[in-house]
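**Student:** Show me how the following folds:
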Amino acid sequence: MELGYARSSVDDPELKEQLEVLRSYKCGYVFQDMNVEKVSKKEVQNLINNLNKGDSIVVCRFDRITNSIREVINLSVELEKREVNFVSIEENVDTRKDNSFYHVMRNLYKFEQDIKSEKVKIGLKKSRARGRNGGRPKVINNKVAKALEMYDSREYTIEEIVKETNVSQATLYRRIKEREEKKSDG
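**Tutor:** Take a look at the predicted model:
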């Protein structure tokens, strides 16, 4: 089924031109967004929720359904995963006939993810160079030693040990497990 998406613009505030074009593409239903300034995420999500495998989304232009290149890329990746076709009339994109658009968008998506990953790695490396390792601060060893001592005495509950020593329950269990593993190895 062909599902259209139309969003009003300064040139077409009542959607007349878009609706006419989308009807010529035999759209069974046209989702309409009357917001001139930006795409309604709610209405786009409503459209996506109504898609079935093999359906097609038809728009007059990319900027009717997205606000940025990033959104075009993310939308196309989502549609390809759902096995849904995408038609943008003005840009002459029709994945029903040629899937190369999805291939290009998938590569741009991967490119963007690789750039983000590289930036994170660079940031972490710079932080480590400044002496910051990230993550939760390490618990002072004497606190952990006291917590383990209390645990070994069998006089305190875990909750009491955590409250008394300010060592988290997760840290306490992790250290108990590490200690037991050392005993079994050695």
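
**Student:** Only C-alpha atoms from now on, for both contacts and neighbour counts.
**Tutor:** OK.

**Student:** Nearest residue to the middle of the protein?
**Tutor:** The centroid of the chain falls nearest to Asn74 when counting by Cα atoms, centre = their mean (9.1 Å).

**Student:** Wasn't that residue part of a helix?
**Tutor:** Yes - Asn74: assigned to a helix according to DSSP: H, G, I helix; E, B strand; the rest coil.

**Student:** Just confirm it contacts Leu108, I think it does.
**Tutor:** No - checked against Cα atoms under 8 Å, the pair Asn74 and Leu108 is beyond contact range at 9.6 Å.

**Student:** Skip the chain neighbours and tell me the closest residue to the residue nearest to the centre of the chain.
**Tutor:** Excluding the flanking residues, the one nearest Asn74 by Cα to Cα, 6 or more residues apart in numbering is Tyr109, at 7.2 Å.

**Student:** separation between that neighbour and Glu71?
**Tutor:** Look at Tyr109 and Glu71: by Cα to Cα, to the nearest Å, they are 10 Å apart.

**Student:** Now show me the structure for the sequence below, then we'll compare the two:
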Amino acid sequence: MLIGYTRISKADGSQVTDLQYDALIDAGVEAEAIYEDRASGKQEDRVGLANCLKALRPGDVLVVWKLDRLGRNLHHLINTVHDLTRRGIGLKVLSGHGATIDTTTPAGKLVFGIFAALAEFERELITERTIAGLASARARGRKGGRPFKMTPSKVRLALAAMGQAETKISDLCKELGITRQTLYRHVSPNGELRPDGKKILKGVMHFG
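**Tutor:** Below you'll find the predicted structure:
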């Protein structure tokens, strides 16, 4: 079953959900299966979204007009979609930058997997830079140090990039903060997961 969700930022009537509503109807969502909120995306307590998520059952698909209608922020969005996936529920985005996301299809799962990996990678970079800054403050003038280790998000990004003709290994290693030897120890040149990479991903969400 298709379940729709719409949200507008103001509750005073200055914005309307007609565009979102019509898009959901055109996508096959029944009118009575559309939930609505009139609140800021940053607001945590959204009754319409809460009721929508409760109504979803395994096999259902949540349909939204754009990604920004669903999540308060990137972290909240990814957690929401991971929870839907865990419950056996799909997500389909109709327009905007997330229009390629349809987690009911293999390609859609891959797109969101890369999307989530990028967000995780960004968080890890921030953490690593913070740690490096603190270490530098404690040891003025000290140089060197071992490269950052591989992490689940780095393995996922390497999997997505390796095997692509346009990927430059030196640029990829620089972006991930690892050596070429470390990269090849986890992912093969044609994008296949190697034993060390499998160990990194063991116990976390399966890629793709």
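
**Student:** TM-score for these two?
**Tutor:** The TM-score (TM-score structural alignment, normalised by the length of the first structure) is 0.54; 129 aligned residues with a Cα RMSD of 3.1 Å.

**Student:** quick one: common contacting residues for Tyr109 and Glu71 of the first structure?
**Tutor:** Residues touching both Tyr109 of the first structure and Glu71 by Cα atoms under 8 Å, 6 or more residues apart in numbering: none at all.

**Student:** ok, longest helix in the second structure?
**Tutor:** Assignment by DSSP state H gives helix 106-138 as the longest helix of the second structure.

**Student:** what distance separates it from the middle of the whole chain?
**Tutor:** Its chain's C-alpha centre and that of helix 106-138 of the second structure lie 11 Å apart, by Cα atoms, centre = their mean, to the nearest Å.

**Student:** Aligned to Leu176 of the second structure, what sits in the first structure?
**Tutor:** Here Leu176 of the second structure stays unmatched in the first structure, going by TM-score structural alignment.

**Student:** what helix or strand is the closest residue to Leu176 of the second structure other than its chain neighbours on?
**Tutor:** Excluding the flanking residues, the one nearest Leu176 of the second structure by Cα to Cα, 6+ apart is Lys154, at 6.5 Å. Take DSSP states H and E as the rule and Lys154 of the second structure turns out to sit in helix 152-161.

**Student:** What span of the first structure is that helix aligned with?
**Tutor:** Under the alignment (TM-score structural alignment), helix 152-161 of the second structure falls on nothing in the first structure.

**Student:** mind checking how far whichever helix or strand comes after that helix is from the chain centre?
**Tutor:** Per DSSP H and E, helix 152-161 of the second structure leads on to helix 169-176 as the next helix or strand towards the C-terminus. Chain-centre distance of helix 169-176 of the second structure: 21 Å, with Cα atoms, centre = their mean.

**Student:** circling back: what's the match for the residue nearest to the centre of the first structure in the second structure?
**Tutor:** Using TM-score structural alignment, the partner of Asn74 of the first structure in the second structure is Asn79.

**Student:** And Asp55 of the first structure, by the same measure?
**Tutor:** By TM-score structural alignment, Asp55 of the first structure lines up with Asp60.

**Student:** show me what contacts its match?
**Tutor:** Contacts of Asp60 of the second structure by Cα under 8 Å, 6+ apart are 1-3, 88-90.

**Student:** closest to Ser9 of the second structure among those residues?
**Tutor:** Among these, Ile3 lies closest to Ser9 of the second structure (Cα to Cα), at 20.5 Å.
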